[in-house]
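Enquirer: quick one, what's the 3D model for this:
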Amino acid sequence: MKILSQSFFALSVLLMMAAADSLAQTAKEPDAIIGIYQSPDENGKVEFYKERGQYFGKLIQVNTSQNKVKVGTIIFKDLTFTNGHWEGKIYAPAKGKEFPCNLSLKNNKDLEVKVRSGFLSQTREWKRLNN
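Expert: The predicted structure follows:
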C-alpha cells in the first residue's frame, strides 16, 4: 500500500510539473505571433500578420528551386487566438493540401507548430528572426 501511495504522489508531482510547463508557454497577447520566422528546414521565411481579426502567415522568401511554392503564398490561414495559442490551417505545398494546425510560442519567441492529419500529428519549431 505504501508503494502505491508513493507512486501516486510521484505521478501527481509529474503531472503538476507538466501542467506548469504548459502554462508557462502560453502567450498572453494575441499579436505576439506577428513577426518573421524561419521554417524548420530553413528553406523559407514566413511573415505573420493580422487581417480582419485573424492571423495569416505569408511566404516572403524561398531558398529552394522547387516550383511548388512561390513568394507571396499564404502558408498559414485563418488563425484565431484562444487560450494562449493560435488555431487554424497550414498549407503544405508538397502535398497541395491544407491541414489543421495549432501554434504556440515557445519561450515567448519561437513558434511550436503542431500539424494534424487524421490521428497523426507532427510538431516542428519555427525560429523567430525579429523581435
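Enquirer: rest of the way, CA atoms for contacts and neighbours
Expert: Fine.
Enquirer: ranges for the helices of this protein?
Expert: 2-24 (DSSP state H).
Enquirer: I have a second one here; can you model it like the first so I can compare?
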Amino acid sequence: MNAHRLVALLLLLTVTLSAFSSQPGNPDAVLGKWLSARKKNQVQIYKQGNKYYGKLVWMAEPNDPLTNKPKVDSQNPDEKLRNRPLMNLPILSNLVYKGGNVWAEGQIYNPEDGKTYNCDVTLKDENSMDFHGYILGMPFLGKTKTWTRVK
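Expert: As a prediction, the model looks like this:
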C-alpha cells in the first residue's frame, strides 16, 4: 500500500468520527460525529454491544463529478458491492475500549482503494482524537491523524 492511499484512508476516517462524551475513562466518549483530518468526511461513531462502529454520514463531495450521481463503493474487491452508495456506508468496525481513553482492535474500510486496515483511537480531549490506521497488524506501519468532534 502506498503512502498516498494510507493518507486517503486516514482522511476518510477522520471525517467519519464525531460527537462523544467528555468524561475521561468513559467507554462511550467516542460516540458522535467526527470530522476527518482533511475535513472532507464525517463519521458517526455508534455502539453495538461492547464494540464501536462508524458510518460515513457526510462528504464534502458526495457526488461523482462525471455523473453528478451519488458516489458509490466502486473500488470494493467484491464486485457485487461496487454499486452501494458511500453515504451511510459502515467503514469502522470492532473497536474495543481498552481503558485510558484508548479504543483498539478495530478495522477501517477505505472506499478509495477498497482495502480494510487495522485501526485504533486515542481520545486527546472531548473534542479531538488521534486516529491511527495501519497495515499487517503492525502499528508502526501506519499513520496517525487528528479528527475533531462535530458539534
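Enquirer: count the residues that sit near residue 48 of structure 2.
Expert: The criterion is other Cα atoms under 10 Å. On that basis, residue 48 of structure 2 has 9 neighbouring residues.
Enquirer: now do the residue opposite it in structure 1 once aligned against residue 106 of structure 1, distance only.
Expert: Applying TM-score structural alignment, one finds that residue 48 of structure 2 aligns to residue 51 in structure 1. If you measure residue 51 of structure 1 against residue 106 of structure 1 using Cα to Cα, to the nearest Å, the figure is 23 Å.
Enquirer: for residue 119 of structure 2, what are its contacts?
Expert: With contacts defined as Cα atoms under 8 Å, 6 or more residues apart in numbering, the neighbours of residue 119 of structure 2 are 104-108, 131-134.
Enquirer: which of the residues you listed show up in structure 1 as well?
Expert: Retained in structure 1 by both residues aligned by TM-score structural alignment, their matches' Cα atoms under 8 Å are the following of those: 104, 106-108, 131-134.
Enquirer: strands of structure 2, start to end?
Expert: 32-35, 41-48, 51-59, 90-99, 102-110, 115-125, 128-134, 142-149 (DSSP state E).
Enquirer: out of those, nearest to residue 16 of structure 2?
Expert: strand 41-48 (2.1 Å; Cα to Cα).
Enquirer: who does that closest one touch, helix- and strand-wise?
Expert: On a contact count with 3 or more Cα pairs under 8 Å, 6 or more residues apart in numbering; DSSP states H and E, strand 41-48 of structure 2 meets helix 3-16, strand 32-35, strand 51-59.
Enquirer: that older thread, pick the most buried one from the strands of structure 2.
Expert: strand 32-35 (a mean of 28; mean count of other Cα atoms under 10 Å).
Enquirer: okay, residue 145 of structure 2 and residue 73 of structure 2: tell me how far apart.
Expert: Separation of residue 145 of structure 2 from residue 73 of structure 2 (Cα to Cα): 23 Å.
Enquirer: corresponding residue for residue 119 of structure 2 in structure 1?
Expert: With TM-score structural alignment as the criterion, residue 119 of structure 2 matches residue 101.
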